[in-house]
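Student: Here you go, sequence then predicted model.
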Amino acid sequence: MPMPRSQQVCLDDTPYYHCVARCVRRAFLCGEDSFTGTSYEHRRSWVESRLLFLASVFSIDVCAYAVMTNHLHVVLHIDSDSAKNWSVFEVLERWHRLHKGTSFTQQYVGGGTLPAYVIALAEAAAETYRARLIDLSWFMKELNEPIARKANAEDKCTGHFWEGRFKSQALLDEAAVMACMAYVDLNPIRSGISETPEDSDFTSIKKRVVAVKAKHQPKALYPFVGNPRTGSPNGLPFELVDYLVLLDMTGRIVKAGKRGSIDVSLLPILQRLNISSENWLCIATEFEARTGSVVGQELSIDHYCESHQRQCNRKSIKLLA
């Protein structure tokens, strides 16, 4: 029986999650149907645009994503602290970018003198919306449902477009986050869709590479900020240049189909994350197959299982130890 989503997502354990949404009925998210010859490539832009739009509304950051032929990968960071500091007005304004809200919330945002009961009802609604704007299930719902409606309309059919539940994995530490991001960013190469990361259309890695050429980081994605320190902005605790080099070298090895030693220039970042070169290559190419609902190093997994009274998944531990 699938684990309830409420038990899979716990911000006390980690704010990072890997989510995968898959199509049903041999539906195509994008790509070309070899049976009919119909191309669905234009749907890639639907997904990317909606995903990055939601990142500007929710207090959920996009770390990595890849739009594949019949599924979607996203690595997300939930920023609950930022949402707590939003005013009632900001919460309602954000929610109204998704839905109309209620007549009371519309009146509140409209300004002017309002009766006390209208203010109270609007503020109560805002707290409900605030909770939704840091909720992983709501984020994926707001991503998947509009895409499903558009795809069904285009296909002239009804019924489910996505599987009933999206898959989610809790990424418990820096090693798990880095490995999962690399797996997602290299997915198009591993699947034979693209030759290089920078040529992988509608992916986070291409967006980052394009931004690097312009000497900045993409505003729509969660930034790399290097080693955390007092006063530093929120972001991924790695250097972007380290990640790009690591990804490029890993991608070359994946493309060549080899499992040999990794270039020596990769050792510093892998040593810092306590991942061996052999284990890195294995998990960066087979992340989903080799990991369970929670991913991390041995200490992280032990702490998680103890606090949740669950049996540890030793398969996940071995790969990241």
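Tutor: Perfect, I can see it now. A quick note: this is a predicted structure, and the numbers were derived from the prediction, not measured. Residues are numbered from 1 along each chain as shown.
Student: use CA for all of it now, contacts and neighbours both
Tutor: Will do.
Student: how about Leu76, secondary structure?
Tutor: Secondary structure, DSSP: H, G, I helix; E, B strand; the rest coil: Leu76 is strand.
Student: ok, it - contacts?
Tutor: Pro15, Tyr16, Tyr17, His18, Cys19, Ile60, Asp61, Val62, Cys63, Ala64 (CA atoms under 8 Å, 6 or more residues apart in numbering).
Student: The fifth one against Ala170, yeah?
Tutor: In other words, Cys19. No: the criterion here is CA atoms under 8 Å, and Cys19 misses it with Ala170 at 9.1 Å.
Student: The stretch 151-300 of the chain: helices as residue ranges?
Tutor: Ranges of helices in the stretch 151-300 of the chain, per DSSP state H, counting those that start in this stretch, are 174-185, 187-190, 204-213, 240-256, 267-272, 277-285, 287-290, 298-308.
Student: ok, and here's another one to check against it:
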Amino acid sequence: MTLPRSTQISLDATPYYHCVSRCVRRAFLCGRDAKSGKDYEHRRRWIEARMHKLASIFALDIAAYAVMSNHTHIVLYIDTYTANSWSTIEIIERWQQLFKGSALSQRYLRGEALDAVELEKLQEVTSLWRERLVDISWFMRCLNESIARQANAEDNCTGRFWEGRFKSQALLDERALAACLAYVDLNPIRAGIAKTPEESNYTSIQQRIHTAISGQQPKSLLPLVGGERRDMPKGLPFQLDHYLELVDWSGRQLHPKKRGAIPENIPPILNRLGISPKHWLYLNRNFESRFKRLVGSAEAVRQVCAQQNKRWVHGLRDCQRFLSPTPC
């Protein structure tokens, strides 16, 4: 049974969510269709550009993404702190980059005087917009509807472009987060359309590698800021060099001729997260299929179930096996 999105996304549990959207019938509507010979590769650029544009408007940061031929992966970070700091005028300006707004909001931006009743009504509307600008469902709606309209206009047709609702997974702890980030970044390599992470077009890992060469991080992505500490800045709790090493190492193990050839020196991040190399490689191939809505250690999943009054959750046994700390 399909559950309401509100029951699948809880900021009390985690600010990180993995979202997946697939094209209808899983057709190659964003890449090259081998059967018809048509090339829709430019639509992947549409998705990437729209995704980054929306991230600059919403209080949502992109932690990882991969735009494939027939589906997209996005890992989002919900930044409620930033959303709560926005002034009324900031909310209106952001919202009206996406929608027309209201007569009151347009008058307010023009500097026209509003009476007390109108100001109260404007505050109600902007409070609603503030909530929507930190809402993953609204982000995905603004992304997917826009791409569907563009594609249908190009094809001179109507109808669905995406398969219904997007799929979302809550990433409850560092283990789940690290495994999901690498899973998303390695999509092109698993699919056989790229040989290395730096050649993986339309992915976050390609962006991170290109900017890392100059000692920087992409401004359009949530940065990697290192492990948990006092006064920690906003960002992913991993070191950039460790994460790039981990993705590179994982990608080499995914190669058919080298699968399972685990090197002696395991990347530091695996030791810190307490994940065995064997389980890590399995997660890099099967993350999306093995887990449903809640992903993390068994203890983390049980805690969220207790908070949400859930008696059972799919995939708890796999969380215990693959994402719970391994004994030293």
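Tutor: Arrived safely, thanks for sending. This structure is a prediction, so every number in the text was calculated from the model and none was measured.
Student: May I have the TM-score of the superposed chains?
Tutor: TM-score of the superposed chains, computed with TM-score structural alignment, normalised by the length of structure 1, equals 0.96; 321 aligned residues with a CA RMSD of 1.4 Å.
Student: Which one of the helices of the stretch 151-300 of structure 1 lies nearest to Gly226 of structure 1?
Tutor: Among those, helix 240-256 comes nearest to Gly226 of structure 1, with 7.4 Å by CA to CA.
Student: Comparing the closest one with structure 2, how large is the average distance?
Tutor: The superposed helix 240-256 of structure 1 is, by mean CA distance after the TM-score superposition for structure 1, a mean 0.6 Å from where its aligned residues fall in structure 2.
Student: What is that helix packed up against?
Tutor: helix 187-190, helix 277-285 (3 or more CA pairs under 8 Å, 6 or more residues apart in numbering; DSSP states H and E).
Student: Show me what the shortest one is packed up against.
Tutor: By that I understand helix 187-190 of structure 1. Counting by 3+ CA pairs under 8 Å, 6+ apart, helix 187-190 of structure 1 packs on helix 240-256.
Student: which residues sit in contact with the closest residue in space to Thr285 of structure 1 that isn't next to it in sequence?
Tutor: In this structure, Thr285 of structure 1 finds its nearest non-sequential neighbour in Tyr183, 5.8 Å apart by CA to CA, 6 or more residues apart in numbering. Taking CA under 8 Å, 6+ apart, we find Tyr183 of structure 1 in contact with Ile283, Ala284, Thr285, Glu286, Phe287.
Student: Now do the fourth one: how many residues are near it, please.
Tutor: By that I understand Glu286 of structure 1. Glu286 of structure 1 has 15 neighbouring residues, counting by other CA atoms under 10 Å.
Student: how close does the closest residue in space to it that isn't next to it in sequence sit to Thr196 of structure 1?
Tutor: Among residues not flanking Glu286 of structure 1 along the chain, Tyr183 sits closest, at 7.4 Å (CA to CA, 6+ apart). Here Tyr183 of structure 1 is placed at a distance of 14 Å from Thr196 of structure 1 (CA to CA, to the nearest Å).
Student: do Cys10 of structure 1 as well
Tutor: Distance check for Cys10 of structure 1 against Thr196 of structure 1: by CA to CA, it reads 35 Å.
Student: what's the distance between Gly111 of structure 1 and Trp86 of structure 1?
Tutor: 17 Å.
Student: Looking at the two now, which is surrounded by more residues?
Tutor: Trp86 (13 against 9).
Student: Now tell me what touches stretch 106-124 of structure 2 from outside.
Tutor: Stretch 106-124 of structure 2 is contacted by residues Thr88, Ile89, Ile92, Leu104, Ser105 when judged by CA under 8 Å, 6+ apart.
Student: Just the strands from the stretch 101-250 of structure 2, written as ranges.
Tutor: 167-171 (DSSP state E, counting those that start in this stretch).
Student: how deep is the equivalent of Gly296 of structure 1 over in structure 2 tucked in, by neighbour count?
Tutor: Applying TM-score structural alignment, one finds that Gly296 of structure 1 aligns to Gly296 in structure 2. Neighbour count of Gly296 of structure 2, defined by other CA under 10 Å: 26.
Student: pretty sure Gly296 of structure 2 is touching Cys180, no?
Tutor: No: under the criterion of CA under 8 Å, Gly296 of structure 2 is not in contact with Cys180, lying 10.3 Å apart.
Student: list residues touching both of these two?
Tutor: Leu171.
Student: What subset of the contacts of stretch 106-124 of structure 2 is buried?
Tutor: Thr88, Ile92, Leu104, Ser105 (16 or more other CA atoms under 10 Å).
Student: Most widely separated two among those?
Tutor: Once CA to CA is applied, those give Thr88 and Leu104 as the farthest pair, at 12.2 Å.
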